[in-house]
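A.B. asks: This is a predicted model, with the sequence first.
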Amino acid sequence: MKKKLYKHGITRFSGVRNIFRSLRYRNYRLFFAGQSLSLIGTWIQRIAIPWLVYRLTGSAFLLGFVGFAGQLPTFLLAPFAGVLSDRWNRYHTLIITQVLSMLQALALALLYFTNNIEVWNILLLSIIQGCINALDTPVRQSFLVEMVESKNDLGNAIALNSSMFNGARLVGPSIAGVLIASLGEGGCFLINGISFVFVVVSLLLMKIKPQELNKKETNIMKEFKEGFTYTFGFMPIRYIILLLALISLMGMPYTVLMPVFAKDIFHGDSHTFGFLMAASGVGALVAATYLASRKTVLGLERIIPLAAAVFGVGLVAFSLSSNLLLSVILMVITGMGMLMQTASSNTILQTIADNDKRGRVMSFYTMAFMGTAPFGSFMAGSLASLIGAPGTLIFGGIACVAGAIVFARRLPCIIEQVQPVYTRLGLIDDCLDKPEKTDS
């Protein structure tokens, strides 16, 4: 009978030290500090742009169109950006994308303070930022492996990243409200531009080992095909990405409909909307803390369908609730399910993907997670106009639960195929029981 044992030598931590153990790596510690400040600026700008567009135009259509246009490049370009991520030096590429993002924010600030800001240049700069994000996201995800030396700490680093992102999501909008009232939207753009200085400096201070680059004499399309075949030819990666795409398409757009629930269902105002969104963020933070406390990637494959089901059930229950307090609690649960599903998927993909194809695998992750967002938002808005916001969330939640069931049914095969990879990486030891030797 086979025994699956954690590899000897795993560093043991307890309590708070275990949750923050990835910070013992100098490069990741620098990255975490720089990104913590930069992400707050990013969320400040995310709030300011739609506010400015609606103030300038009063058009809900243009508000949605600018958001759609800014997200579409991620869907269209991410797979090809993954090829470049495997070809180029990820460290240098990440520095370039951060500098370009800083210039985009400063360009918005310059246009605002010179009274030249118009919807068309907001739209153009949003598309440019979308193109930058299409390259930045797979590069950033793949670069984690180069900062965290032990595969057993990779899940912890990804969970801390999620905590950082959701923490910024809670803090950023509050600061944006103060800045818009005092300095106008231009102040938000300027603060965001300045915030990138911290992440660029943190990257420059890192000591990165030379990266083996993909020097094959092949064109981008051939490498794209190779990445596609690898990603969707290996069943664990294929099912993880397909479930993530379903969750992102059918479940994630719940955020678009939150203003409808806040105003029409709970008869509240912007504060009600803020409570609901903050509750989702709190749930995500709780889930991220739990994932950060785990000592190994082993077992995450079982969490994925469970978390997806919790997310789907949470959406259905929320759509049926007319009590604000209960709905806030359900939003916490929904946020937990969402984060645990996406972060667990991220961790497993980065762990089992071959190093020379990791960028392409993570580009399909980006495409599934972020690239489907504009289509999901558009679909949710259209469906809500026909069957109402509650009916739309019920439909999306049921789809998420159905996807979780399909994944769970394939789970034994997924585990069977992923265990040899874990063994090759040294995450588990496969030992056959042998009779003890006796002295003769």
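C.D. replies: Structure received. Numbering: from 1, shown residues only.

A.B. asks: Please count neighbours and contacts with C-alpha atoms only from this point.
C.D. replies: Fine.

A.B. asks: ok, now which ones touch residue 66?
C.D. replies: 50, 122-123, 126 (CA atoms under 8 Å, 6 or more residues apart in numbering).

A.B. asks: and the gap between residue 283 and residue 269?
C.D. replies: Using CA to CA, to the nearest Å, one obtains 22 Å as the distance from residue 283 to residue 269.

A.B. asks: meant to ask about residue 374, not that
C.D. replies: According to CA to CA, residue 374 stands 25 Å off from residue 269.

A.B. asks: Would you mind telling me which of residue 283 and residue 269 has the busier surroundings?
C.D. replies: Between residue 283 and residue 269, residue 283 has the larger neighbour count (other CA atoms under 10 Å), namely 24 against 12.

A.B. asks: what residues are up against that one?
C.D. replies: Going by CA under 8 Å, 6+ apart, residue 283 touches 331-336.

A.B. asks: Return the member of those nearest to residue 423.
C.D. replies: Using CA to CA, residue 336 comes nearest to residue 423 of those, at 30.0 Å.

A.B. asks: Assign that closest one to helix, strand or coil.
C.D. replies: For residue 336, the assignment made with DSSP: H, G, I helix; E, B strand; the rest coil gives helix.

A.B. asks: ok, back up a step: and which of the contacts of residue 283 is nearest to residue 24?
C.D. replies: So of these, ranked by how close each gets to residue 24 (CA to CA), first place is residue 336, at 26.4 Å.

A.B. asks: out of the contacts of residue 283, who has the most neighbours?
C.D. replies: residue 334 (29 neighbours).

A.B. asks: And residue 372, how far from residue 244?
C.D. replies: Applying CA to CA to residue 372 and residue 244 gives a distance of 10 Å.

A.B. asks: more neighbours, these two?
C.D. replies: Using other CA under 10 Å as the criterion, residue 372 and residue 244 rank with residue 244 on top: 30 against 24.

A.B. asks: ok, now which ones touch that one?
C.D. replies: If you count contacts by CA under 8 Å, 6+ apart, residue 244 has them with 341-342, 345, 365, 368-369.

A.B. asks: element containing it, please.
C.D. replies: helix 235-250 (DSSP states H and E).

A.B. asks: cool, and residue 173?
C.D. replies: Per DSSP H and E: residue 173 is located in helix 154-182.

A.B. asks: and that helix, what other elements does it pack with?
C.D. replies: Contacts defined by 3 or more CA pairs under 8 Å, 6 or more residues apart in numbering; DSSP states H and E place helix 154-182 against helix 26-57, helix 119-147, helix 185-204, helix 270-293, helix 324-352.

A.B. asks: Put this next to the first one:
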Amino acid sequence: MREIRESADGRSNEAPLGGAERRLFTSMASAQFRWLFVSNTIFFLAMGGQQVLRSWLVFDLTGSELALGLISAVVAVPMLVISPLGGAAADRFDRRALIAAGQAAVVLSEVAILVLLYTGALHFWHLLVLAGIMGSVFPFIMPARQAIVADVVGRRRLTNAMALNMAAVNTTRILGPAAAGFLIGAIGVGPSYGINAGLYLAALAALLVGVRSSRAAAQSTLGVWARVAEGFRYVVRERLVGLLLVFGLLPMFLVMPFQSLLVVFAEDIWEKGPQGLGILSAASGLGGVVGAIYVAWLGNSGGRLRTMLSSSVACGLLLFAFALSPSFLLAVPLVFAASVAVNVYSALNNTAIQVLIPDEVRGRVSSFLMMSFSLPLLGVLPISAVAESVGAPAAVAGASVLAALASVSFYASSPTLRSLDRQLERCAAAAEATPVAGVTAAPGPAPAAPEGRRGG
């Protein structure tokens, strides 16, 4: 693999891509991206472990299922509400510094829990407050994390880089919780929490060592709220970007809550207990890895919208079959295949948005994408309420059908959405024609804008 040379300011100098270079790990040619990839992977591994460790502590302290729900809510609500501010910050300040500051706050939060745990002073309200703090910090970390990828690898390698990141995230969804559960049983919750806090610190160290400052602060006299408003106006004005955001978020709201109901299927429907839940969770996570790797392998291949639509519909149909499956053995490959499909759809949708948008609003638009993290947590409530009334199989089956119909309706009713492949081809051509003294010299506002304004 050819190494990407770096200019004096530390940014990658990319040579034009040929057909032979469009391969699975092409973005790994950038040394900075390799460090960023390591930092991201360790960070999300710690997040996966933290979910199990925090849930264990909450239930051990309270014995209450409601307390578990409250912990999820105090993380999800700030993520949803504060995201636009985090996006504005990612467009105003140095993105590496913003990520580092957020991760340092996470490390301090975890150390505080660790100290309280070892001194015997930990109470539920401590966990609630610190979870709320982390839910308020994540909206500043996540948009900057997404936006900095384009700074490091450029538009031409962006699809590959984001797909590899997604593959790593889905891998950590399997390994993080599994490792945390094993460590709790082997060495106890205190040492396990200490190891997890160390992972957060290692992620921060990898970022500081290997990734240079990504961009200078944007030259703008606008205040924070004015920049947030500017981001909303951009999404409304550029109809293609706005449609892709809705096209991506609505099915996630309807489909992804099924993961929270896997315990119901394992315990009540197929009576397989904790082992069955572990198998279903692992199959779902493995499917996510496979789907993201497939998108990385596709690279900038054409027909993106067709693949997005087919994978969205396939996910709905596969989850419908999973929900009504008469057999656990049949359900496992169905949930695996559904997870492959939803991750192909999500990765292609997210990278299409990142390719289309100009760098000046990348952080703010990335903050809207971050809703895909919080909406499934909020979507659990209505889907669970329906499941309480009519049963989990009917609730998941109904939501899956609605998600598939929503995707088809978007495609059928919007000429702007159907122009996606043409707009991406124009962006790719502009990227190829742009001199690349540094990858941050990306093409200006996406060429999707003129056509995007003409229709819905």
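C.D. replies: Received the coordinates, thanks. Because the structure is a prediction, the values reported are computed rather than measured.

A.B. asks: Can you calculate the TM-score here?
C.D. replies: The TM-score (TM-score structural alignment, normalised by the length of structure 1) is 0.90; 419 aligned residues with a CA RMSD of 2.1 Å.

A.B. asks: about what we covered before: can you redo the helices and strands packed on helix 154-182 of structure 1 as a markdown table with distance to residue 402 of structure 1?
C.D. replies: As requested, these are exported to a markdown table (distance: least, CA to CA, whole Å):
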| stretch | distance to residue 402 of structure 1 |
| --- | --- |
| helix 26-57 | 32 |
| helix 119-147 | 28 |
| helix 185-204 | 40 |
| helix 270-293 | 22 |
| helix 324-352 | 15 |
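
A.B. asks: Looking at those, which is nearest to residue 410 of structure 1?
C.D. replies: In terms of CA to CA, the element of these nearest to residue 410 of structure 1 is helix 324-352, at 15.2 Å.

A.B. asks: For that closest one, give me the average deviation versus structure 2.
C.D. replies: Compared with structure 2 after fitting, helix 324-352 of structure 1 has a mean deviation of 0.9 Å; criterion: mean CA distance after the TM-score superposition for structure 1.

A.B. asks: quick check: that helix aligns to which part of structure 2?
C.D. replies: Per the alignment by TM-score structural alignment, helix 324-352 of structure 1 matches residues 328-356 in structure 2.

A.B. asks: again, but for stretch 20-35 of structure 1
C.D. replies: Aligned by TM-score structural alignment, stretch 20-35 of structure 1 corresponds to residues 25-40 of structure 2.

A.B. asks: got the contact list for that stretch?
C.D. replies: Contacts for stretch 25-40 of structure 2 (CA under 8 Å, 6+ apart): 1-5, 12, 149, 152-153, 157-158, 160-161, 164-165, 169, 202-207, 209-212, 296.

A.B. asks: Please apply the same query to stretch 334-350 of structure 2.
C.D. replies: With CA under 8 Å, 6+ apart as the criterion, stretch 334-350 of structure 2 contacts 159, 162-163, 166, 244, 248, 280, 283-292, 294-295, 304, 307-309, 311-312, 314-316, 318-319, 321-322, 369.

A.B. asks: of those residues, buried ones?
C.D. replies: Buried subset of the contacts of stretch 334-350 of structure 2 (neighbour count, 16 or more other CA atoms under 10 Å): 159, 162-163, 166, 244, 248, 280, 283-292, 294-295, 304, 308-309, 311-312, 314-316, 318-319, 321-322, 369.

A.B. asks: if we can go back for a sec, list only buried entries from the contacts of stretch 25-40 of structure 2.
C.D. replies: Neighbour counting over the contacts of stretch 25-40 of structure 2 (16+ other CA under 10 Å) leaves 4, 12, 149, 152-153, 157-158, 160-161, 164-165, 169, 202-207, 211-212, 296 as the buried ones.

A.B. asks: all helices of the stretch 301-450 of structure 2, in order?
C.D. replies: 304-323, 328-356, 362-369, 371-390, 392-413, 415-418, 420-433, 448-452 (DSSP state H, counting those that start in this stretch).

A.B. asks: hey, which of the ones you listed is tucked in deepest?
C.D. replies: Comparing the helices of the stretch 301-450 of structure 2 by mean neighbour count (mean count of other CA atoms under 10 Å), helix 362-369 ranks first with a mean of 28.

A.B. asks: That one to helix 328-356, inter-axis angle?
C.D. replies: If you take axes from the mean of the first three to the mean of the last three CA atoms, to 10 degrees, helix 362-369 of structure 2 sits at 150 degrees to helix 328-356.

A.B. asks: thinking again about what came up before, from the contacts of residue 244 of structure 1, which is closest to residue 191 of structure 1?
C.D. replies: Ranked by distance to residue 191 of structure 1 (CA to CA), those are led by residue 369 at 27.4 Å.

A.B. asks: Please report how far the closest one lies from residue 238 of structure 1.
C.D. replies: From residue 369 of structure 1 over to residue 238 of structure 1 the distance is 14 Å, taken as CA to CA.

A.B. asks: With residue 293 of structure 1 instead?
C.D. replies: For residue 293 of structure 1 relative to residue 238 of structure 1 (CA to CA), the value is 27 Å.

A.B. asks: same thing with residue 108 of structure 1?
C.D. replies: 39 Å.

A.B. asks: more crowded one of the two?
C.D. replies: Taking other CA under 10 Å, residue 108 of structure 1 and residue 238 do not tie; residue 108 has more neighbours (25 against 20).

A.B. asks: Run a quick neighbour tally on the corresponding residue of structure 1 for residue 86 of structure 2.
C.D. replies: Matched by TM-score structural alignment, residue 86 of structure 2 corresponds to residue 81 in structure 1. Residue 81 of structure 1 has 28 neighbours, counted by other CA under 10 Å.

A.B. asks: check contacts around residue 81 of structure 1.
C.D. replies: Neighbour list for residue 81 of structure 1: 134-135, 138, 360, 363 [criterion: CA under 8 Å, 6+ apart].

A.B. asks: now do 7 Å
C.D. replies: Residue 81 of structure 1 sits next to 134-135, 363 when contact means CA atoms under 7 Å, 6 or more residues apart in numbering.

A.B. asks: quick one: which of those residues is nearest residue 177 of structure 1?
C.D. replies: residue 134 (28.0 Å).
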